[in-house]
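Q: Sequence and predicted structure are below.
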Amino acid sequence: MKTITKISENKKNSSRVSIFADEEFLLSCDKELIYKRGLVKGMKIDTDLLLEIAKEDTFIRARETALRSLERTMKTEEEIQKKLREKEFDEDTIARVLSLLKEYNLLDDARYAELYLKEKLRSRGQKKAKFELLHKGVDKEVLHQALESLKDSSLEEETCFKLAKKKYDQLCKREQDPFKLKSKLYTFLAGKGYEYELISTTLRKILTDSDEEY
């Protein structure tokens, strides 16, 4: 059993404090724990309490790391896990942080997938967007449900047409061979992640409309 002889604020980080026992440095922890645990000068502190404080301090640091990451941009559960593992937090702590974030609706892969698709389908095909979400760790079933919610949307078709028309107008300035023109358009749209059927429908419309202009 040790006796707390001093609690001082960290000069470089005002949210953290250093605890001294019997005139010797004992540990550093978040200031939040001083109030939660009622730690004061003269208080007796044993090994079990020290371990509890260290465990809670680790959780607070992991929680703050996750929150800072989410402040910049929305993240998937796997991305937050990866971030915390890079910081070498243990799995139990990571699980606690993820549970907290979900409880407060700060982490929701279903919502993330839906918003991501709505944004990205303005610049690429569903196939490419799906691959990106899977790479971010979104579960296949969650992704399927997000796609179902957008099933009746014409966003992908409209974007595919706009991108194809813009590319067509650019290519026409330097490519006169109809076959090469169509081939280049197909390659461009496939690279954007559009499916064969949508590409074919889009190209037929653009090429037909273009023929009618002459």
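A: Now that the structure is in, tell me what you want to look at. These figures come from a predicted structure and were not determined experimentally.
Q: contacts and neighbour counts: CA atoms only from here.
A: Will do.
Q: centroid residue for this protein?
A: Using CA atoms, centre = their mean, the residue of the chain that lies closest to the mean C-alpha position is residue 75, 2.0 Å off.
Q: Wait, a strand at that one?
A: No - counting by DSSP: H, G, I helix; E, B strand; the rest coil, one finds residue 75 to be coil, located in no strand.
Q: Now for it: which residues touch it?
A: By CA atoms under 8 Å, 6 or more residues apart in numbering, the contact list for residue 75 reads 69, 107, 112.
Q: hold the first one in mind and look at this next one:
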Amino acid sequence: MRVKKPAQSAKQAAVRFLSRRDHAEQELQQKLLARGYEPGEVDEAVALCQDYNWLDDARFAERLLNNGIAKGWGLLRIRQEMEFKGIHEEVIRQLFEDDEFDWFEHARNVARKKYGDTPMETDKEKARRLRFMQSRGFDFEQVKNALGVDDEY
């Protein structure tokens, strides 16, 4: 099945996509290729957008980091989202290397918002809370600290 030739140029389509929201370079390339643009056209469109600073993986990654924190996600979940969006590993590594955010405090705030000050009275409740926090992308040390769990689980 052939994809019909798009009416507008790849550059116009790229600018239209970026006018709606930021994209990662790989994400924009995939969208343009899926719309039927030739790889050469896509490369030119991406290069144009980078030249004008409309497309910047570092800025996009920083925005994802801030949005993930606002959603109550942990470092692991945010990193996974960045990888899914196609942000280069080097950009991700650099962003988290420069990061001075207190992930332990963030985990405590997320747990407090979800559970308040209600105590964990059963092992089942403890396991449920641990699973919730881990599903949010917090590592085990952050989860134990946030929930006040001292024992080995």
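A: That came in fine, so what should we check first? Quantities reported herein were computed from a predicted structural model and do not represent experimental measurements.
Q: hang on, the earlier thing: give me the aligned partner of the residue nearest to the centre of structure 1 over in structure 2.
A: Under the alignment (TM-score structural alignment), residue 75 of structure 1 maps onto residue 23 of structure 2.
Q: ok, which stretches of structure 1 are helices?
A: Ranges of helices within structure 1 are 31-36, 47-72, 77-86, 91-103, 109-120, 126-135, 140-149, 155-171, 178-191, 196-212, based on DSSP state H.
Q: Turn those into CSV, including distance to residue 2 of structure 1.
A: CSV is the format used below for the helices of structure 1 (distance: least, CA to CA, whole Å):
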stretch, distance to residue 2 of structure 1
helix 31-36, 16
helix 47-72, 9
helix 77-86, 33
helix 91-103, 27
helix 109-120, 46
helix 126-135, 50
helix 140-149, 52
helix 155-171, 66
helix 178-191, 66
helix 196-212, 72
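Q: Can you say which of those is nearest to residue 19 of structure 1?
A: helix 31-36 (9.5 Å; CA to CA).
Q: whereabouts in structure 2 does the closest one align?
A: Under TM-score structural alignment, there is no match for helix 31-36 of structure 1 anywhere in structure 2.
Q: buried set for that helix?
A: Neighbour counts over helix 31-36 of structure 1 (16 or more other CA atoms under 10 Å) mark 31, 33, 34 as buried.
Q: tell me which of these is nearest to residue 143 of structure 1?
A: Taking those together and measuring to residue 143 of structure 1 by CA to CA, the closest member is residue 33, at 39.7 Å.
Q: surely that closest one meets residue 57?
A: Yes - judged on CA atoms under 8 Å, residue 33 of structure 1 makes contact with residue 57 at a distance of 7.4 Å.
Q: Quick check: PyMOL command selecting the buried ones in the contacts of residue 75 of structure 1.
A: Buried residues among the contacts of residue 75 of structure 1 (16+ other CA under 10 Å), as a PyMOL selection:
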select buried, resi 107+112
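Q: Just the closest of the contacts of residue 75 of structure 1 to residue 157 of structure 1, please.
A: residue 112 (21.9 Å).
Q: Now do the contacts for that closest one.
A: 74, 75, 76.
Q: so who does the first one touch?
A: Remark: with contacts taken as CA under 8 Å, 6+ apart, residue 74 of structure 1 is in contact with residue 112.
Q: One more pass at 10 Å, please.
A: With contact set as CA atoms under 10 Å, 6 or more residues apart in numbering, residue 74 of structure 1 has these partners: 80, 106, 107, 108, 109, 111, 112, 115, 116.
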